[in-house]
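1. Quick one, fold the following:
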Amino acid sequence: MTQTRIHNLSISLDGFATGEGQALDAPMGHAGMRLAGWMFATRFGAPILERSGGTAGVDDAFAQQNEPGIGAEIMGAGKFGPPGWQDDPDWKGWWGANPPFHTPTFVLTHRPRPSIGMEGGTTFHFLDATAVEALDAASAAAEGRDIRIGGGATVVRQFLAAGLVDHMHLVQVPIVLGRGVRVWDGLEGLEADYDIEAVSAPSGVTHLTFDRKTA
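-> Just a heads-up that it's a prediction; the model follows:
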C-alpha cells in the first residue's frame, strides 16, 4: 500500500526545522549546518557533500531509510531555492545537474513554471496546489511506490495538519535556534494519531519515528 513518508527531518530542541535568514549562501539560514550535521557525518550523508567515508551505526541506519521504495517527492519553494528564485529563469535547484531525487519531484510554489528534466531521472514539476492536490499528482506519478514529503518545515506542517502523513522520521538535535520556521505550530495533539518510538544515538541526536495508528 502506498504511503506518504517523511525522513531525516531535523529539528532543534525548540522545534525549528529551518533557521532565519535563508539565502543563496545560507540554505538553512542562521542554523547553518548544525541541524543536518549528524546526517552529513554518516555513510549516507557524506557523499552529499562530496566527502568519502562516513560513520555507520544508528544514525546511518536511520538515514539510509530515506531512499527505498520512493516513487515521487513533494517539496516546498523554500527547499528548491532561496527567496527570489522564481525571478531567475535559469535556477534549477541547489543540487547541480544530477539532483539526488531520481524521481518526479513536485515543487509547491505560487508561481509555477514549465517542468525541468534533469540528469539521473529527476524531473521538477511546479504546482500551485493544496496538499491534497499535490499528493494526488505525486501519487499518479509514483506508479504505486511511496511519496516522500521532503520539506521544508512549512510543507511538512501542512501535510501533517491535513492528516496525510503515514510515517515520519524526525531527528531532534540538541541545539536551540530561537528563531526560524517551526514544525509543531498548530499541531496540538498530533501524537494521539501515531505510534511513536524514540532512539538515542551516540552522536547526541534522538531519532523519533511516528507511524500512523491503524483502526
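
2. contacts and neighbour counts: CA atoms only from here.
-> OK.

3. Just give me the neighbour total for the residue lying closest to G186 once chain neighbours are set aside.
-> Nearest residue to G186 in three dimensions, chain neighbours excluded: A161, at 7.7 Å (C-alpha to C-alpha, 6 or more residues apart in numbering). Using other C-alpha atoms under 10 Å as the criterion, A161 is surrounded by 17 other residues.

4. hang on, A161 packs against L187?
-> Yes - taking contact to mean C-alpha atoms under 8 Å, the distance of 6.4 Å between A161 and L187 places them in contact.

5. quick one more, to check against the first:
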Amino acid sequence: MGHHMYITGEIPWGDDPPFHMPVYVVTHHEREPLVKEGGTTFHFVTEGPEHALALARKAAGDRDVSLAGGADLVQQFIRAGWLDELWLHVVPVLACGGRRLFDGLGDQQLEWRKTQVLDSPEATHIRLRTA
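-> Modelled structure (predicted):
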C-alpha cells in the first residue's frame, strides 16, 4: 500500500480496517507496526517497494498479493514487471489533478488483455492481465 492511501484511509477505516491481514505500507516515515482489530496490522516499510513486496509474499504464502495505492506506486510496480493483473476502478468524478496512471513508464511496451468489465451506477471496474 502506498503511504498516501494509508494516510487518507486511516481515519475512515477506523479500528477495524477491511483488510484482516498484514498490510505493508511503502513509506519514508519510520514507525512501529500498528495493530488494528480484525487481524489487520500495518507494517511501515522504508526499504522500498521491492522489500515491501517480498514481505507481503512471505506473509501471503501461496495466496495472492494485492497492491493498493496511487499512480506513483503502481507505476513503480509496472516498470519493475511485478504486476500480472491490474484492476482499474473508473469513477465518474473529475478530480482536476493527480498523476496519470500510464504516464512516466518510458519506452516500455505494455500489453494487457481485458478479462472482465463490471459496470455499476457508481463505477466501472476493468480487470486486465498481462499478455
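
6. how close does the residue nearest to G186 of structure 1 sit to G37 of structure 1?
-> From A161 of structure 1 across to G37 of structure 1, the span is 28 Å (C-alpha to C-alpha, to the nearest Å).

7. K58 of structure 2 corresponds to which position in structure 1?
-> Under the alignment defined by TM-score structural alignment, K58 of structure 2 corresponds to A140 in structure 1.

8. Same check on H89 of structure 2?
-> When structure 1 is aligned by TM-score structural alignment, the residue opposite H89 of structure 2 is V171.

9. separation between its match and G180 of structure 1?
-> Distance, V171 of structure 1 to G180 of structure 1, using C-alpha to C-alpha: 17 Å.

10. Mind checking which of those two has more residues around it?
-> For V171 of structure 1 against G180, the residue with the higher neighbour count under other C-alpha under 10 Å is V171, and the figures read 29 against 19.

11. which residues of structure 1 fall in strands?
-> Using DSSP state E, the strands assigned to structure 1 run over residues 4-11, 16-18, 70-76, 104-108, 116-117, 123-127, 146-151, 167-172, 181-182, 194-200, 206-212.

12. For those strands, give me TSV that also has distance to N98 of structure 1.
-> Compiled in TSV, those are given as follows (distance: least, C-alpha to C-alpha, whole Å):
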stretch	distance to N98 of structure 1
strand 4-11	21
strand 16-18	24
strand 70-76	15
strand 104-108	13
strand 116-117	10
strand 123-127	10
strand 146-151	17
strand 167-172	25
strand 181-182	28
strand 194-200	33
strand 206-212	29
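
13. for the match of H89 of structure 2, what are its contacts?
-> Residues touching V171 of structure 1, when contacts are defined by C-alpha atoms under 8 Å, 6 or more residues apart in numbering, comprise N8, L9, S10, I11, V205, T206, H207, L208.

14. Out of those residues, which are shared with structure 2?
-> Comparing those with structure 2 on both residues aligned by TM-score structural alignment, their matches' C-alpha atoms under 8 Å, the contacts found in both are V205, T206, H207, L208.

15. where do the helices sit along structure 1?
-> Across structure 1, reading from the start of the chain, the helices by DSSP state H fall at 37-40, 58-63, 77-80, 131-142, 153-161.

16. Need the winner for burial among those.
-> Comparing the helices of structure 1 by mean neighbour count (mean count of other C-alpha atoms under 10 Å), helix 77-80 ranks first with a mean of 23.

17. mean deviation (superposed) between that one and structure 2, please.
-> If you overlay the two and look at helix 77-80 of structure 1, the average distance to its match in structure 2 is 0.7 Å (mean C-alpha distance after the TM-score superposition for structure 1).

18. what's the matching range in structure 2 for that helix?
-> When structure 2 is aligned by TM-score structural alignment, the counterpart of helix 77-80 of structure 1 is residues 3-6.
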